[in-house]
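>>> For reference, the sequence and a predicted model appear below.
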Amino acid sequence: MHRVRRWIVAAVPLGLAFAVVVAPVPAVAQEADTGPGVVVSRGALAPIAELPDTADSYRLVYWTEGPTGTPARSAGAVYLPEGTPPPGGWPVMSWAHGTTGVGDDCAPSSGYDVTPLTRDYISAWLAQGYAVVATDYVGLGTEGEHAYLHGRSEGRAVIDMVRAARAVTPSLSKSWVAFGHSQGGHAVMFAAHEATSYAPELDYRGAVATGTPANLEQLFPFGGPGFPNLGLNGLTAFAAYVIDGLKVARPDLPIDDYLTPAGRELVKASETMCFVPLLKHAGTLGVGEMLSRPLDNEQVRSALRDYLAVPTTGYDRPVFVGHGLTDQTVPFPLGAKLALDLQVAGQPVTFRPYPGNHGDSVFQALPDTSTFVRSLFGR
């Protein structure tokens, strides 16, 4: 039994991306105003970041909260559907993207990784009559460093993107839903947990999270010299991003003391390399070769819980959780355990498994998630 539990906990992380670009056009707010959702600038998207069948699209830079709890800038894209807004304005879907990397070149609003998957998925929601706003998260294409999978700051960036978009777009409703996949599923769960208390002036209706990398705080303490290759897609690269993010969020921790020279080199490289290049750079290096000592002391465990742990109580709006049975990036047991924990705690969760892998499951879920979101908006 202990061996089974160890395997379930020892199954891990993520993937997926999104897109847009820059040109800081006239500032919209005074530099001294750093309140959540305050717009710094609005600019045009690069052609590569534009989506078909939109009435308008643009890039925003706005204020939110960074990983150390201080004001920080994020950027993001706004996409408006074609047609006439309904009474009250377009219902808003706030998209949280999957793993792209942590360097400025990896920012979706700079046009990074505009895949057909991303285009088709976002376009499917636009075609249903929703406006889509899409954060990059703090530090991707803006000042400072991006703390990968830092739940609180990513969740608040998702919420504050709605505030920012509404501040400069009169046709947007105050009613909104959060949705995300992979890294974005993790961000959405944090946004869902505090949306009504953090932004009470908005009308938050619920959330959709697919391929969510939950329970990672239970996995990382198993890490140490000799940690085996689990056969998971991109595990070493994902681990490097998390370790780098922990250094950003918790500069008081001696993280480098836990890394081998090869581990320190890979984490340093992760600061500028986007996901695919970092994956190639890592080569056959395993997590066990990155670490010089075990991560199972209480100081590290506590830091990982604060940084990664998805809340399993306190949700006051419906949440849809979906996961692929053959996912080899974020293995199914991680998502299933999240859903079970939510159900046991009496939370308003709907859970659906799908036959596909990490990338397939988001589309396999689309009929169910579309119905779910329509019900949230009462459409």
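Done, it's in. Numbering: from 1, shown residues only.
>>> Please make it C-alpha for all contacts and neighbour counts, starting now.
OK.
>>> end-to-end on stretch 247-257?
Using Cα to Cα, to the nearest Å, the gap from the first to the last residue of stretch 247-257 comes to 12 Å.
>>> Likewise for stretch 287-303?
19 Å.
>>> what's the burial count for Arg5?
Residues lying near Arg5 (other Cα atoms under 10 Å) number 9.
>>> In three-state terms, label it for me.
helix (DSSP: H, G, I helix; E, B strand; the rest coil).
>>> how about the nearest residue to Arg166, chain neighbours excluded?
Among residues not flanking Arg166 along the chain, Leu172 sits closest, at 5.8 Å (Cα to Cα, 6 or more residues apart in numbering).
>>> Next: Leu376.
Arg205 (5.8 Å).
>>> Next secondary structure element downstream of the one helix or strand the one you found maps to?
Arg205 belongs to strand 203-210 when assigned by DSSP states H and E. Note on strand 203-210: by DSSP H and E, the next helix or strand toward the C-terminus is helix 216-219.
>>> which residue is nearest the middle of this structure?
The centroid of the chain falls nearest to Gly184 when counting by Cα atoms, centre = their mean (2.5 Å).
>>> what sits against it?
Counting by Cα atoms under 8 Å, 6 or more residues apart in numbering, Gly184 makes contact with 95-99, 209, 212.
>>> Please compare the first structure with the one that follows:
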Amino acid sequence: MTATAQPDGWHQLWGGAAVEYWTTRSTGEPVRASGALFVPAGQPPAGGWPIMAWDHGTTGLGPRCGCQADPEREVLPYRRREEDAIMRFFLAKGFVSILIGMRAARPDAQVDSYLTDFGRQLLDSVQYDCLGELTDRMAGIAPGSVLSRPLSEGPFPAVLRDYMTVATRGYDAPIPLLLNATDITVPSPLHAALAAQLAANGVGFETVVGTGGHTELNPQMWAAMDAFTDRVFAAPTVS
């Protein structure tokens, strides 16, 4: 991994570095990725700094499309402001904050088998594009010109379900769920299903529901985050 120190104000934060590192796709294939790392000022506590890792949905296909290592490329500035506010909170609370830029690929989806000749050419042409470029390229293109058969057939549905599924077991500590009923990116029926599955698997969780948009936090959610981080610091360090 390489880290390049950034000036204060980068991501509207301090103590930051742009990082590049190698990770693996779901197939085990190595892939280069980038992100951002922030370390609190001062000496770390006994046992080291706690770590908060921020992952997010994809914003493109290229290696820098997460925009974490280069926030000026962000095509959704309001989302960046919300994410940076959350990072400031955790950094001030004494967490090392990592903003992860990752990509994933699933060859077993056999995407090419669903595409027309034009669709395959289009997919090849956008393999390094980010959200802004993708939006421009796809403007006015009808799904029927890209797809040769329904996505509900063949291996694609099972692969997509596996890729999109959130783990609902195996947690060894309670988790906070901060949910907005008016979120149109991840709609509320999915929130309800997640909570039901966590409960069915005996996972401890606390839910705070708001009426904002995706990633927006209301005062009750900030208070819940504050209480959660206080509990993290109050718990004994496991060596």
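Arrived safely. Quick caveat: nothing in here was measured; it's all calculated off a predicted structure.
>>> Which helix or which strand is home to the residue nearest to the centre of the first structure?
Using DSSP H and E, Gly184 of the first structure falls in helix 183-198.
>>> circling back to that earlier point, in helices, which of the contacts of Gly184 of the first structure fall?
In helices, judged by DSSP state H, none of the contacts of Gly184 of the first structure are found.
>>> The closest residue to Leu285 of the first structure other than its chain neighbours: neighbouring residues, count only.
Using Cα to Cα, 6+ apart and skipping the chain neighbours, the partner closest in space to Leu285 of the first structure is Thr236 (7.1 Å). Per other Cα under 10 Å, the neighbour tally for Thr236 of the first structure reads 26.
>>> Do I have it right that Pro187 of the second structure meets Ala181?
Yes - contact criterion Cα atoms under 8 Å: Pro187 of the second structure and Ala181 qualify, at 7.1 Å.
>>> Compare these two (neighbour count), which wins?
Ala181 (18 against 15).
>>> Settle this for me: the more buried one is touching Val209, isn't it.
Yes - under the criterion of Cα under 8 Å, Ala181 of the second structure makes contact with Val209 at 6.7 Å.
>>> What ranges does the first structure have for its strands?
39-43, 54-65, 71-81, 90-96, 131-135, 172-181, 203-210, 319-324, 349-354 (DSSP state E).
>>> wait, which of these is closest to Ser153 of the first structure?
Ser153 of the first structure sits nearest to strand 54-65 of all the strands of the first structure, at 5.8 Å, using Cα to Cα.
>>> just how off-centre is that closest one within its chain?
The gap between where strand 54-65 of the first structure is centred and where its chain is centred comes out at 17 Å by Cα atoms, centre = their mean, to the nearest Å.
>>> other SSEs contacting it?
With contacts taken as 3 or more Cα pairs under 8 Å, 6 or more residues apart in numbering; DSSP states H and E, strand 54-65 of the first structure sits against strand 39-43, strand 71-81, helix 151-168.
>>> What are the buried residues along stretch 69-85 of the first structure?
By neighbour count with 16 or more other Cα atoms under 10 Å, stretch 69-85 of the first structure contains the buried residues 71-82, 85.
>>> what range in the second structure does the helix holding Gly184 of the first structure sit on?
Aligned using TM-score structural alignment, helix 183-198 of the first structure spans no residues in the second structure.
>>> Let me see the contact set for the equivalent of Asp368 of the first structure over in the second structure.
Counting by TM-score structural alignment, Asp368 of the first structure corresponds to Ala224 in the second structure. Each residue near Ala224 of the second structure by Cα under 8 Å, 6+ apart is listed here: 176, 208.
>>> what does Tyr79 of the first structure give?
Counting by Cα under 8 Å, 6+ apart, Tyr79 of the first structure has contacts 51, 54-58, 126, 131-133.
>>> what's the answer for Val208 of the first structure, then?
177-180, 185, 188, 319-322, 369 are the contacts of Val208 of the first structure under Cα under 8 Å, 6+ apart.
>>> if you set the cut-off to 6 Å instead, what comes out?
Val208 of the first structure makes contact with 179, 319-320, according to Cα atoms under 6 Å, 6 or more residues apart in numbering.
>>> picking up where we left off before, the residue nearest to Arg166 of the first structure - how many residues pack around it?
23.
>>> Please apply the same query to Thr326 of the first structure.
17.
>>> so what's it closest to, chain neighbours aside?
Asn357 is the one closest to Thr326 of the first structure (Cα to Cα, 6+ apart), at 4.7 Å.
>>> any idea how far that neighbour is from Phe351 of the first structure?
From Asn357 of the first structure to Phe351 of the first structure the distance is 16 Å (Cα to Cα).
>>> what does Leu117 of the first structure give?
In terms of Cα to Cα, Leu117 of the first structure sits 23 Å off from Phe351 of the first structure.
>>> same thing with Gly286 of the first structure?
33 Å.
>>> ok, residues contacting stretch 317-327 of the first structure?
206-211, 332, 348-358, 361.
>>> actually stretch 137-152 of the second structure, not the one I typed
So stretch 137-152 of the second structure is contacted by 114-116, 119 (Cα under 6 Å, 6+ apart).
>>> Compare these and tell me which is most surrounded.
Of all the contacts of stretch 137-152 of the second structure, Leu115 has the most neighbours under the rule other Cα under 10 Å, reaching 22 neighbours.
>>> In the first structure, point me to whatever sits opposite it in the alignment.
By TM-score structural alignment, Leu115 of the second structure lines up with Leu259.
>>> what's the answer for Ile184 of the second structure, then?
Ile184 of the second structure maps onto Gln328 in the first structure, by TM-score structural alignment.
>>> What lines up with Ala240 of the first structure in the second structure?
With TM-score structural alignment as the criterion, Ala240 of the first structure matches nothing.
>>> Strand 90-96 and the strand holding Arg205 of the first structure, what's the angle between them?
40 degrees (axes from the mean of the first three to the mean of the last three Cα atoms, to 10 degrees).
>>> buried stuff in strand 203-210 of the first structure?
Result for strand 203-210 of the first structure [16+ other Cα under 10 Å]: buried residues 204-210.
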